[in-house]
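Enquirer: here you go, sequence then predicted model.
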Amino acid sequence: MSESDRSRERILANLRAALKRREPLGGSERAALIARTAGGNRAVQPRIDGDPVERFCERLRMVSGIVTRLDDLEQVANLVASHLDAYALPPRLVVAADERLDGIPWSNRLQVERRAAIGSDRCSVNCAFAAVAETGSVVLLSGADSPTTLNFLPEDHLVVVPESCIVPNLEDVWSRLRAQRPDRPRTVNFITGPSKTADVEFTLQEGAHGPRRIHAMVVARL
């Protein structure tokens, strides 16, 4: 038995002792737990009153996120250009190779590259898999069409959020993932507002460990 196996057995033994179990779970109890996990049964959830889209926008603004509601994808290009101008950013951005973003009519004055982000990139655009009304979080899946670097390296992270993907509660994201992505991505990122820290003298700083600004572009028809 390897050292890692011995460590695992010690951890499991400690858990059994804490649960007052001398042996592993029996067949019926084990089967019940497996069925419960596979079925996605939920615990008590907070009630979400009103429109989930409005609630998502409200919650994201509460954590210093920027939210703009749009009618369709054609309005995204102008909004991105306005964002770059507002924060004196260069007219360059990296965009996820997500086919949902293929219809954006980018302006000729913007330099757009469809690739993963690197450290020198200032602004990124990608498309959310889901968004959560309960917390104001955007949910992004890793993959060739949505590299995780787009979420964290640029100072400005702009996310297209289809209204149809906004769900009431956190648990709804996992139900959506099980239904739409049985292959399961390697990484699921829940992002709630821009990066913040108060480690240094309890002074709040934004952008210390990730984007300084997150801008959700909520699109009605996509």
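Expert: Cool, the structure landed. Numbering: from 1, shown residues only.

Enquirer: only C-alpha atoms from now on, for both contacts and neighbour counts.
Expert: Noted.

Enquirer: only the buried residues of the longest helix along the chain, if you could.
Expert: When every helix of the chain is counted residue by residue (DSSP state H), the longest turns out to be helix 3-18. Buried residues in helix 3-18, defined by neighbour count with 16 or more other C-alpha atoms under 10 Å: residue 13.

Enquirer: comparison target below:
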Amino acid sequence: MSARETIMARVRAKLPKGPEGARREAVELHMAQHPRNLIPARGEGDIDHRIRVFTEMMVAVGGTVEIIDDVNEVPHHVAVYLRDGNLPAVVRRGSDPLLAKLPWHRGGTLEVTEGPAVDADRASISHAFAGVAESGTIVQISGPENPTTLNFLPEAHIVVLESAALFGSYEEAWSKLRSQMGEGNMPRTVNMISGPSRTADIEQTIVRPAHGPKNMHVIIVR
């Protein structure tokens, strides 16, 4: 037997005995019901509570958050963030409809380029699919609207999160994904991002960045 056959034989030996059809049916039923596990209470509450918890969790891991009332003010806040961070007034975005229609001229000399990120990009901006208050997490799905490279290549990652898409728990974010894409369908990747990239692999000393942006800034739009 090959190594693969040996491993699979051991797995099969540990499985409950009985008709395979019955086991498969039980698994399919379990998946169709989308059962929820224990959900932390800290993320549950009204939008003000969710924003407060999300902000606390994001800041605790080194990210930054600001809250605005008008989505059209995003370009101005992006320009200010880049200036304050001593970064060039250049940002890369995907073809996301919300970002595409923003009045980018309000960013002054801010230059906006479109497409997947490249090595030379210092900053990117993406539109979050969802946010999760319980852990201060941004949920991003891949596609031309918000290419995955925007999440990981540039030094600074700016995320626009609409308050209506800020949920208390992961389960609610997954429910939104199933509702939007249809049962059994998934994007190529789903990235759950909690703060800037960092590691403590060496002597438990935090080092930023590790495998992604050094800085992460979330703009929550009410």
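Expert: Perfect, thanks for sending it. None of the values given here were measured: they were computed from a predicted structure.

Enquirer: how close does the most centrally placed residue in the second structure sit to residue 79 of the second structure?
Expert: In the second structure, the centroid-proximal residue (C-alpha atoms, centre = their mean) is residue 139; its distance is 2.6 Å. Note on residue 139 of the second structure: its distance to residue 79 of the second structure, by C-alpha to C-alpha, to the nearest Å, is 24 Å.

Enquirer: chain neighbours aside, what residue packs nearest to the residue nearest to the centre of the second structure?
Expert: Leaving out its chain neighbours, the residue that sits closest to residue 139 of the second structure by C-alpha to C-alpha, 6 or more residues apart in numbering is residue 192, at 4.6 Å.

Enquirer: part of a strand, is the one you found?
Expert: Yes - if the criterion is DSSP: H, G, I helix; E, B strand; the rest coil, then residue 192 of the second structure is within a strand.

Enquirer: and the corresponding residue of the first structure for it, how far from residue 39 of the first structure?
Expert: When the first structure is aligned by TM-score structural alignment, residue 192 of the second structure is paired with residue 190. Distance of residue 190 of the first structure to residue 39 of the first structure, computed by C-alpha to C-alpha: 22 Å.

Enquirer: one more: residue 126 of the first structure?
Expert: Residue 126 of the first structure sits 31 Å away from residue 39 of the first structure when distances are taken as C-alpha to C-alpha.

Enquirer: the more surrounded of these two?
Expert: For residue 126 of the first structure and residue 39, the more surrounded residue by other C-alpha atoms under 10 Å is residue 126, and the numbers stand at 25 against 10.

Enquirer: thought the more buried one was touching residue 145?
Expert: No - contact status for residue 126 of the first structure versus residue 145: not in contact, 9.0 Å apart, counting by C-alpha atoms under 8 Å.

Enquirer: which residues are in contact with both of the two?
Expert: 96, 98 (C-alpha atoms under 8 Å, 6 or more residues apart in numbering).

Enquirer: report the buried residues of the longest strand seen in the first structure.
Expert: The longest strand of the first structure (DSSP state E) is strand 213-221. Buried positions in strand 213-221 of the first structure, judged by neighbour count with 16+ other C-alpha under 10 Å: 213, 214, 215, 216, 217, 218, 219.

Enquirer: quick one: what's aligned to the second one in the second structure?
Expert: Read it as residue 214 of the first structure. Residue correspondence to the second structure (TM-score structural alignment): residue 214 of the first structure is matched to residue 216.

Enquirer: tell me the contacts of its match?
Expert: Contact partners of residue 216 of the second structure, counting by C-alpha under 8 Å, 6+ apart, are 62, 63, 64, 156, 157, 158, 159, 195, 196.

Enquirer: of those residues, which is the nearest to residue 101 of the second structure?
Expert: When the contacts of residue 216 of the second structure are compared for distance to residue 101 of the second structure (C-alpha to C-alpha), residue 159 wins out at 15.9 Å.

Enquirer: helix, strand, or coil at that closest one?
Expert: strand.

Enquirer: how much space between it and residue 103 of the second structure?
Expert: For residue 159 of the second structure, the distance to residue 103 of the second structure equals 17 Å [C-alpha to C-alpha].

Enquirer: ok, these two, which is more surrounded?
Expert: When neighbours are counted by other C-alpha under 10 Å, residue 159 of the second structure and residue 103 differ, and residue 159 comes out ahead with 22 against 14.
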